[in-house]
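Engineer: fold the stuff below for me.
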Amino acid sequence: MIYFDNSATTRCADEAVDIMKKCLQEDFGNPSSLHSMGAKGKDYLKESRETIAGILKVQPKEIYFTSGGTEGNNLAIKGGAAAKKRRGNHIITTKIEHASVLNPVKALEKEGFEVTYLGTDEYGVISLDELKAALREDTILVSIMMVNNEIGAIQPIEEASKIIKGFNKDILFHVDSIQSFGKMKILPKKMGIDMLTVSGHKIHGPKGSGFIYINESIYNIMVPQILGGGHERGMRSGTENVPAIAALGVASKKAYDTLDENRNHMYAMRHRLIEGVSAIDGVSVNGHLDEQNAPHIVSVSIKGNRTRAQVILNALQDNYDIFVSAGSACSSNKPAISETLKSIGLEKDLLERTIRFSFCPENTLEEVDTAVKALQELVPMMTL
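Structural biologist: Now for the predicted structure:
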């Protein structure tokens, strides 16, 4: 089996599984309990919080654990908008955001907020000039993903922040970092990010784990979206998922201990795949072909009457035991035309004929070669 759908989810690392098992069966106390078993649970939270804070070079108290990217993005968007609604009602985001950003934004739009959706160039990158022109006196929140989950486009986050904060330092800047954490160095304070969201199962942690970084300067104004017993400094109530949080810390440390090695390996696989598939008639690659793109994602479009994404996906799975994606698995199983592919101006005929390969450090160059060979065999048969 060759698994090239790591942007949808990753295999949970052995170290993460081991610590989860220990927390589930041995150190299973509620971290809010006052006895020694509770203290052990609290220690796991403290260790993971400090590990993640060290990676991002922020304060541990600025890290809040969530159930994953969707919850984190909802907290950032809805909580941030509620925090600033007395000052204005204008929000800026992009057309290529994940549904866990776009849908909360659309919900706010129905409540009366005004939203500007930025487009992209042919590589999936926003225009800083368009961002600058979109800013208004009543703009209160900007949300831009760091790496697009479908084609791997990297957005100019630090440059965008300078424009936003230069216009008005009180505008909140949220960054969805779900596809970039573990793949690149991220320093929220240096980059001018107020809120940053991460999901654990994209970095070999467990599903149902994640965190949001919230700059301490806005802690007092942020409006929590889950109320209860005041866990996570009141920002996210509910008994903490200690096993998942402990595993998230372990997975985060592992990712950043070998960051450069992993990036080089994934870029090598990316370049090998692009070189191989580009030589096949009717096959094209979307986004930047060089290292201006993220290392782990390759978006491939295939011309032909019988090359719909689902057909290619099924053929690769059934005939070669290769698993890829027809788009963003996080959006549900319902087929939909990708806003990202439309935004980059992909010709209409290819919108439903695009598949995504996404790597992790565990993949190999030999697996890439096998995938290229499979497409070399499949594509000519499907384009007759």
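
Engineer: can we go C-alpha only for contacts and neighbour counts from here?
Structural biologist: Fine.

Engineer: in stretch 77-91, what counts as buried?
Structural biologist: 77-84, 88-91 (16 or more other C-alpha atoms under 10 Å).

Engineer: got those residues as JSON lines, with secondary structure and distance to residue 121 columns?
Structural biologist: Formatted as JSON lines, those follow (DSSP: H, G, I helix; E, B strand; the rest coil; distance: C-alpha to C-alpha, whole Å):
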{"residue": "77", "secondary structure": "helix", "distance to residue 121": "25"}
{"residue": "78", "secondary structure": "helix", "distance to residue 121": "28"}
{"residue": "79", "secondary structure": "helix", "distance to residue 121": "30"}
{"residue": "80", "secondary structure": "helix", "distance to residue 121": "28"}
{"residue": "81", "secondary structure": "helix", "distance to residue 121": "28"}
{"residue": "82", "secondary structure": "helix", "distance to residue 121": "31"}
{"residue": "83", "secondary structure": "helix", "distance to residue 121": "32"}
{"residue": "84", "secondary structure": "helix", "distance to residue 121": "31"}
{"residue": "88", "secondary structure": "coil", "distance to residue 121": "29"}
{"residue": "89", "secondary structure": "coil", "distance to residue 121": "27"}
{"residue": "90", "secondary structure": "strand", "distance to residue 121": "23"}
{"residue": "91", "secondary structure": "strand", "distance to residue 121": "21"}
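
Engineer: pipe these into TSV and attach distance to residue 150 per row.
Structural biologist: Below are the buried residues of stretch 77-91 laid out as TSV (distance: C-alpha to C-alpha, whole Å):
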residue	distance to residue 150
77	21
78	24
79	26
80	26
81	27
82	30
83	31
84	31
88	32
89	30
90	27
91	23
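
Engineer: pick the one among those closest to residue 37.
Structural biologist: residue 79 (33.2 Å; C-alpha to C-alpha).

Engineer: pretty sure that closest one sits against residue 224.
Structural biologist: Yes: Residue 79 lies in contact with residue 224 (C-alpha atoms under 8 Å); the separation is 5.9 Å.

Engineer: geometric centre of the chain: which residue is closest?
Structural biologist: residue 178 (2.2 Å; C-alpha atoms, centre = their mean).

Engineer: another sequence for comparison is provided below:
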Amino acid sequence: MERIYFDYAATSPVHPEVIEVVHDAMINHFGNASSIHHLGRDSRRMMDNAKKVFADSIGAKPNEIVLTSGGTESDNTAIIETAFAREKEGKHIVTTVIEHHAVLKPMDYLEKLGFEITYLSVDKYGMIDLEVLKEALREDTILVSIMYGNNEVGSLSAIKSIGEIIVESVSTAYFHTDAVQAYGLESIDVKKESIDLLSTSSHKISGPKGIGFLYINEAIHLPSFMLGGEQEMKRRAGTENIPAIVGFQKAVEIAQLTKESRRNEYDSFSHRLIQRLNDQKVDFEINGHPDSRLKHIINIWFKGVSSEKLLLLMDLSGLAISAGSACTAGNIDPSHVLIAMYGKESQRVKESVRISFGIDTTMKSIDYLVTELIKLTNKLKK
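Structural biologist: Here you go, the predicted structure:
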């Protein structure tokens, strides 16, 4: 049985060109980047080249890039270290109710330590009210953390407007955004969008797992989240993973070169999927914002169809889709994102699935996906 993957928002297969550079680095570039001999200098050169690629991709400077193990570490570092570094200035933080758990759990941790967290609600499209954000900002607000694009429904935040509001407010809050889903597909410019801290992860863009970066504006000085050596200019201890770093670099280079073509392709996939469902008179609605959204994610409410049962039957048909964040895989708890958007009692919470596209998605696979969706949703309704 052929297996077809539609869960790229959870993770993505590694691009063949990425595998090549990782393999080469493992064999030929194994020196410790902190060593002064030629093997160490070789690794340092490769790491510096990668940082320049990462920085250029978001309009930053290489010295503003801190290598991490991925999105979770980047989010935790940005939030927890900002809180500890600035608690004498204030203990108020603003975020939203639909953030990834890598943001929400650090917020919960800080609340237990006496920090005050304001959780902004969202509308049915997964968007915050910018006027409510303005009202939430105070003189003692030290951090605002709002994701660039939602990992479950794909809704894009008004990041530039949010950045402007923070800059113009009475607060001196840092602006952090979890850009894990948006990075590689959206055009991000940290300076133009007034972003102080930004999190990314390699494995979402067909790079290796276990590597990412945190952008930290050069005017900000945060202590190291990891304690040990003095790597990353004392901002992140631990021997740098050169094979993963150069693999991430290659994935970013490919993503930058193919960004527009992939956006157009993913858009055409969504249109085809929706058109065929409409042609077959399937009873469904799209969750999230209809226009301002990530092109590779589409979240669909199949009315009267259990998402849990649909996932199981789709898997038996060789199709991998999702009912929400990968970090809640195997968890029967309903999506906190859908609850925030539509209410706990809404049928959407138990009847919605997430489909996401990537490098191996084709129009042929989309057609097969739709055929199975039509067949299985009709079966489950009966």
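
Engineer: next, the TM-score between them, please.
Structural biologist: Once superposed, the chains reach a TM-score of 0.96 (TM-score structural alignment, normalised by the length of structure 2), with 378 aligned residues with a C-alpha RMSD of 1.3 Å.

Engineer: hmm, back to that, trace the residue nearest to the centre of structure 1 over to structure 2, please.
Structural biologist: Residue 178 of structure 1 maps onto residue 180 of structure 2 when the alignment is built from TM-score structural alignment.

Engineer: just checking, that match is part of a strand?
Structural biologist: No: per DSSP: H, G, I helix; E, B strand; the rest coil, residue 180 of structure 2 lies outside any strand segment and is coil.

Engineer: what residues in structure 2 pair up with stretch 111-123 of structure 1?
Structural biologist: Using TM-score structural alignment, stretch 111-123 of structure 1 pairs with 113-125 in structure 2.

Engineer: need the residues that contact that stretch.
Structural biologist: Identification of contacts with stretch 113-125 of structure 2 by C-alpha atoms under 8 Å, 6 or more residues apart in numbering yields 91-98, 107, 111, 128-129, 132-133, 136, 155, 287-290, 340-342.

Engineer: which of the residues you listed count as buried?
Structural biologist: For these, buried by 16+ other C-alpha under 10 Å: 91-98, 107, 128, 133, 136, 155, 287-289, 340-342.

Engineer: those residues in helices, which ones?
Structural biologist: Under the assignment DSSP state H, these contribute 107, 133, 136, 340-342 to helices.

Engineer: now, which of these sits nearest residue 333 of structure 2?
Structural biologist: Distance to residue 333 of structure 2, by C-alpha to C-alpha, is smallest for residue 340 among those, at 13.7 Å.

Engineer: quick one: map that closest one onto structure 1.
Structural biologist: So, by TM-score structural alignment, residue 340 of structure 2 is matched to residue 343.

Engineer: hang on, the earlier thing: for the match of residue 178 of structure 1, give its distance to residue 373 of structure 2.
Structural biologist: Using C-alpha to C-alpha, to the nearest Å, one gets 28 Å for the distance from residue 180 of structure 2 to residue 373 of structure 2.

Engineer: ditto for residue 230 of structure 2
Structural biologist: 52 Å.

Engineer: and what of residue 197 of structure 2?
Structural biologist: 40 Å.

Engineer: and for residue 89 of structure 2?
Structural biologist: Counting by C-alpha to C-alpha, the gap from residue 89 of structure 2 to residue 373 of structure 2 is 53 Å.

Engineer: likewise residue 9 of structure 2?
Structural biologist: Relative to residue 373 of structure 2, and taking C-alpha to C-alpha, residue 9 of structure 2 is found at 19 Å.

Engineer: packing partners of the longest helix along structure 2?
Structural biologist: The residue-count maximum for a helix in structure 2 (DSSP H) belongs to helix 242-279. Packing partners of helix 242-279 of structure 2 (3 or more C-alpha pairs under 8 Å, 6 or more residues apart in numbering; DSSP states H and E): helix 16-28, helix 38-58, helix 363-381.

Engineer: quick check: buried residues in that helix?
Structural biologist: In helix 242-279 of structure 2, counting by 16+ other C-alpha under 10 Å, buried: 242-256, 259, 262-263, 265-267, 269-270, 272-274, 276-277.

Engineer: okay, the helices and strands packed on helix 242-279 of structure 2, which one's buried deepest?
Structural biologist: By mean neighbour count, with neighbours taken as mean count of other C-alpha atoms under 10 Å, helix 38-58 ranks first of these at a mean of 19.

Engineer: matching residues in structure 1 for it?
Structural biologist: Under the criterion TM-score structural alignment, helix 38-58 of structure 2 matches residues 36-56.

Engineer: mean distance of the matching stretch to its aligned residues in structure 2, please.
Structural biologist: Compared with structure 2 after fitting, stretch 36-56 of structure 1 has a mean deviation of 1.0 Å; criterion: mean C-alpha distance after the TM-score superposition for structure 1.

Engineer: for residue 187 of structure 1, list the residues it contacts.
Structural biologist: Contacts of residue 187 of structure 1 by C-alpha under 8 Å, 6+ apart are 56-57.

Engineer: aligned partner of it in structure 2?
Structural biologist: That one, residue 187 of structure 1, aligns with residue 189 by TM-score structural alignment.

Engineer: wait, residue 28 of structure 1 touches residue 42, no?
Structural biologist: No: the criterion here is C-alpha under 8 Å, and residue 28 of structure 1 misses it with residue 42 at 10.6 Å.

Engineer: what's the separation between the match of residue 187 of structure 1 and residue 55 of structure 2?
Structural biologist: Here the criterion is C-alpha to C-alpha. By it, residue 189 of structure 2 lies 10 Å from residue 55 of structure 2.

Engineer: which neighbours do the two have in common?
Structural biologist: Joint contacts of residue 189 of structure 2 and residue 55 (C-alpha under 8 Å, 6+ apart) do not exist.

Engineer: hey, where'd the strands end up in the stretch 201-350 of structure 1?
Structural biologist: With DSSP state E, counting those that start in this stretch, the ranges of strands along the stretch 201-350 of structure 1 come out as 210-214, 283-286, 297-302, 322-323.

Engineer: can you pull the contacts of residue 285 of structure 2?
Structural biologist: Contacts of residue 285 of structure 2 by C-alpha under 8 Å, 6+ apart are 300-303.

Engineer: now do it against residue 309 of structure 2, distance only.
Structural biologist: 18 Å.

Engineer: can you check residue 13 of structure 2 too?
Structural biologist: Distance from residue 13 of structure 2 to residue 309 of structure 2, by C-alpha to C-alpha: 26 Å.

Engineer: for the match of stretch 111-123 of structure 1, list every residue counted as buried.
Structural biologist: 115-122, 125.

Engineer: circling back: so residue 13 and residue 309 of structure 2 - more neighbours on which side?
Structural biologist: residue 13 (17 against 14; other C-alpha atoms under 10 Å).
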